[in-house]
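Q: Give me the fold of what follows.
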Amino acid sequence: MNRLVFAAVADDDTGASDLAGMLTDQGLRTLLVIDLPTAEQFMVWSDGYHAVVMAEGTRNLSPTEARERTHAAIRLLKDRQPRVLQIKYCSTFDSTDEGNIGPSIDAALDELKEDFTIALPSLPVNGRTTYQGYHFVHRLLLSDSPMREHPLTPMTNPNLVDLLSRQTKRRVDLASYRDVEAGAEQLKRRFESLRAEGVRIALVDCLNDRHLETICRACADLRLITGSSAFGMKMPAIWRERGWVSEQKDNGGDAPITAANDRGCLIVAGSCSDATRAQNEWLQARGAGVTNLHPKELLNGNINMATLMAQVRDQVAAGRHYLLTTTNSHIDVREVQQWGLSNGLTVPALGQTIAYALADLVLEVLDDLPVGGLIIAGGETSGALCRRLGLGALRVGRNIEPGVPLCFSLGSFRLPVVLKSGNFGETNFYGKALGAIAHPAEYMI
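A: I've put the predicted structure just below:
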């Protein structure tokens, strides 16, 4: 069995998919694993792949739970001896003051017995950049971006050195724009200097693709790296230079992937981001069937399933696509949150409860009706559906748009799957994703 070139532990499923798609775009056969399988199942699934990304859903866990789950994932991955391991989190640094990011980095440093790593949340290709430790989304400070309205992790502190320092007892400091501009060798010396000063996590400024190349070359000898999917764009070329990437062949367990163009696809949008709302409107304007499921009705069991199933069945059987969505505006979100608090549900607990109620409904639909593919928008929604549907592991194809690849489930339902972060994708993204599902051979490697 081959040694893994790379492994990662991601804090949600769309983030795992994001990184995995970047790796596949660079020619690495990549597997996405949902939660912790048995050691035996993991060995079977991961044979024949260069890289494995594990989706552990730690983003909205308590710091203790995030730390424990990260420890367990890394222990499993260590059996495959990855040359490099990453703690993957969102390029908008989605987290709370307590963490999950700091506790996950702490767990990785402890498990691997390493004393230094870097934090690179930037993803310039998607407009996420860091300057002097302050994080930006499309030139807006993180705290001025739509992320300030996130229902579970509202981002109101753009100073990531400060925010990360609140989440870990380890010392955090900055490798600044000036260090990065000086080139890879100077940046590497800066890392060594910070380490000698007792810094254990160096947050790195990054504004563009050139900076990303410099950072990846400067950190290429680190066993542990942390940050966004940006590493997946530049590190594979460095690994090839070192002779780490060999030809990997199908281990015989990959099912042939063919399009089911006679059946429509199901799109499930639990995200309330501006980007996803625009995408939902785009799809509806082009004739897709739509049901807006109000969270209160979903949680109270007031959905007329017979009517819904008939609507979905008629559309999908005719080769048309169907969209299931929840909230439509930030006003809806605040109203539902207040309702949840009055019923004893914290905002994170409410988000998980809604996501799993939606997942239960989708499971009932799929048990009754085969679909041509499944597109899921939103991190919490993706996490709930992947687990409730028993998708297990996903063979990862190339990106449809940066950070959103076409995947194919190897679990209970064998079908094309697209996991999209709520904030990702152009307005016509669903159209591109449906085109990819119709032509899978162009994306899978």
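
Q: can we go C-alpha only for contacts and neighbour counts from here?
A: OK.

Q: so how far is residue 403 from residue 277?
A: Residue 277 sits at a distance of 18 Å from residue 403 (criterion: CA to CA, to the nearest Å).

Q: In terms of packing, which of the two has more residues around it?
A: Of the pair residue 277 and residue 403, residue 403 is the one with more neighbours under other CA atoms under 10 Å, namely 27 against 20.

Q: That one contacts residue 19, doesn't it?
A: Yes: the criterion here is CA atoms under 8 Å, and residue 403 meets it with residue 19 at 6.6 Å.

Q: Give me the common contacts of the two.
A: With CA atoms under 8 Å, 6 or more residues apart in numbering applied, the overlap between the contact sets of residue 403 and residue 19 consists of residue 229.

Q: what about the strands in the stretch 201-350 of the chain?
A: Applying DSSP state E, counting those that start in this stretch to the stretch 201-350 of the chain gives strands spanning 201-204, 224-227, 266-269, 289-292, 322-325.

Q: buried ones in stretch 387-407?
A: Judged by neighbour count using 16 or more other CA atoms under 10 Å, the buried positions of stretch 387-407 are 388-407.

Q: same thing with stretch 332-348?
A: Using 16+ other CA under 10 Å as the test for burial, stretch 332-348 gives 333, 336, 337, 340, 347.

Q: compare with the first, here's sequence two:
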Amino acid sequence: MLLGCIADDFTGASDLANTLAKGGMATMQFVGVPTEAAPAECEAGVVALKSRTIAVADAIAQSLAACEWLRAQGARQILFKYCSTFDSTKEGNIGPVAEALIERLGADVAVVCPVFPATGRTLFNGHLFVNGRLLNESGMQNHPLTPMIDPDIRRWLAYQTKGEVGLVPYATVRQGTAAIRAALAAEAAANRRLAVVDAVADADLNAIGAAMAEAKLVTGGSGIALGLPANFQAAGLLSGRGTSFSQATGPAAVLSGSCSAQSRAQVVAYTARHPGLLVLPDEVISGAMTTGKAFDHVMGRIGLAPMVYSSADPDEVKAAQDRHGKAEVAEAIEGFFGELAVMLADAGVARLVVGGGETSGAVVTALEVERFHIGPEIDPGVPALAAEGPRPIRLALKSGNFGAIDFYDKALAALGAP
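A: Just a heads-up that it's a prediction; the model follows:
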């Protein structure tokens, strides 16, 4: 293994694995910290954790365990991947995990770059934009678990970390790799061990990646990985094998737990052509809606690739959280989708598309997936996946804001045929 990656959620892990595979690295995605060695052909290993919204101490412990396993596989560089909308609270978990990895690896400085131009995420003067709108005006301010109310990434990190946070501005990035490398060295000399680096285009990310050739730790969204495979290629270390993926033949279903504006629009588009079942938190918590009822609904319409969704308006979600508690609502919905996914897979559903990071994490965990082979890209940041484990199902895991309006139909086609 050449590059070892730690992702704080499951959709982000597949997003990153997709980027690395397209860059020419033989890539595998592992679910949780493995207990066995990685296959010899794995050049980039992505350990998918569900650590984005757990307690800070637990997120640090899991991330350090992943780091140690990756280093034991021979990883020469560690990448900590988080969402391109920097999903976190003032308490963490991005900053504390990054600081812990810096200490463990003995890194002088680590880049902070949550940029993915293909999906509209750009960074200028340390401020994060989504499709030209400041982060706190993009809809992310309404996220039910990690509301992003400040677009200044340095300021947000300052709440989470102990030291001063540096900045490599866009004027420096435009000067190229040598200037970026010099700026990062200056940040390290000033004892600023985390440095936010501006980027607005793929060319910027390639220049930043080239400057990271000798870095012990890199942090960012999946876009930061664009320039990293070229470093290993230039050193003559890549085999050119790529990864293995095959489509599946069999019935399909869609599960959506994301409440982002894009997810809600995708649900409307999909249910205009396919059966849909809305699942409300109140009904799940009260027992009025059970996984058995949802399973019967889906299997009675399985030839039409039905959808089960809990995607709702932010005000409705907040009202449910006020009634039952934020953690209780999240646990109920995630548990519901995880249990339903297992029932569907055991009944012969061969293709399953999941919308929402937390929902995807719950589904993958419940299915006991051990690792994924990375398939073709469906939409920017979302690949088709072939699961290894007790249920060899084909999956697509979509972050809430990712994908075109017709994403779900395209995803089912990418995973295989009825």
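
Q: Next secondary structure element downstream of the lengthiest helix in structure 1?
A: In structure 1, with assignment by DSSP state H, the single longest helix is helix 347-368. Using DSSP states H and E, the helix or strand that follows helix 347-368 of structure 1 in sequence is strand 374-377.

Q: Where in structure 2 does that next one fall?
A: Across structure 2, the stretch matching strand 374-377 of structure 1 (TM-score structural alignment) is residues 352-355.

Q: Repeat that for stretch 81-92 of structure 1.
A: Going by TM-score structural alignment: stretch 81-92 of structure 1 matches residues 74-85.

Q: Enumerate the positions of that stretch that are buried.
A: Going by neighbour count (16+ other CA under 10 Å), the buried part of stretch 74-85 of structure 2 is 75, 77, 78, 79, 80, 81, 82, 83, 84, 85.

Q: Check structure 2 and tell me which residue is nearest its centre.
A: Nearest to the geometric centre of structure 2 sits residue 12, at 1.1 Å (CA atoms, centre = their mean).

Q: Assess the claim that that residue and residue 399 are in contact.
A: Yes: contact criterion CA under 8 Å: residue 12 of structure 2 and residue 399 qualify, at 7.2 Å.

Q: any common contacting residues for those two?
A: In contact with both residue 12 of structure 2 and residue 399: residue 357, using CA under 8 Å, 6+ apart.

Q: Map residue 175 of structure 1 onto structure 2.
A: In structure 2, the residue paired with residue 175 of structure 1 according to TM-score structural alignment is residue 168.

Q: nearest spatial neighbour of that match, skipping sequence neighbours?
A: Nearest residue to residue 168 of structure 2, sequence neighbours excluded (CA to CA, 6 or more residues apart in numbering): residue 197, at 4.7 Å.

Q: The residue opposite the one you found in structure 1 once aligned: neighbouring residues, count only.
A: For residue 197 of structure 2, the aligned position in structure 1 is residue 204, judged by TM-score structural alignment. Other residues within reach of residue 204 of structure 1, judged by other CA under 10 Å, total 29.

Q: just the one 4 residues further on next, same as before
A: Residue 208 of structure 1: 16 surrounding residues under other CA under 10 Å.

Q: Need the three-state assignment for residue 396 of structure 1.
A: Classification of residue 396 of structure 1 using DSSP: H, G, I helix; E, B strand; the rest coil returns strand.

Q: Same check on the one 4 residues further on?
A: Secondary structure of residue 400 of structure 1, reduced to three states by three-state DSSP: strand.

Q: Could you find the counterpart of it in structure 2?
A: Checking TM-score structural alignment: residue 400 of structure 1 goes with residue 378.

Q: quick one: contacts for the nearest residue to its match once chain neighbours are set aside?
A: The shortest distance from residue 378 of structure 2 to any non-neighbouring residue, by CA to CA, 6+ apart, is to residue 411 (6.0 Å). Residues counted as contacts of residue 411 of structure 2 (CA under 8 Å, 6+ apart) are 353, 378, 384, 396.

Q: Repeat that for residue 123 of structure 2.
A: Going by CA under 8 Å, 6+ apart, residue 123 of structure 2 touches 113, 114, 115, 129, 197, 198, 199, 200.

Q: residue in structure 1 matching it?
A: Matched by TM-score structural alignment, residue 123 of structure 2 corresponds to residue 130 in structure 1.

Q: Please, which helix or strand holds its match?
A: Taking DSSP H and E as the definition, one finds residue 130 of structure 1 inside strand 128-131.

Q: By how much does that strand deviate from structure 2 on average?
A: In this overlay with structure 2, the average offset of strand 128-131 of structure 1 from its partner residues is 0.7 Å by mean CA distance after the TM-score superposition for structure 1.

Q: That strand: what's the following helix or strand?
A: For strand 128-131 of structure 1, the succeeding helix or strand toward the C-terminus, using DSSP H and E, is strand 134-137.
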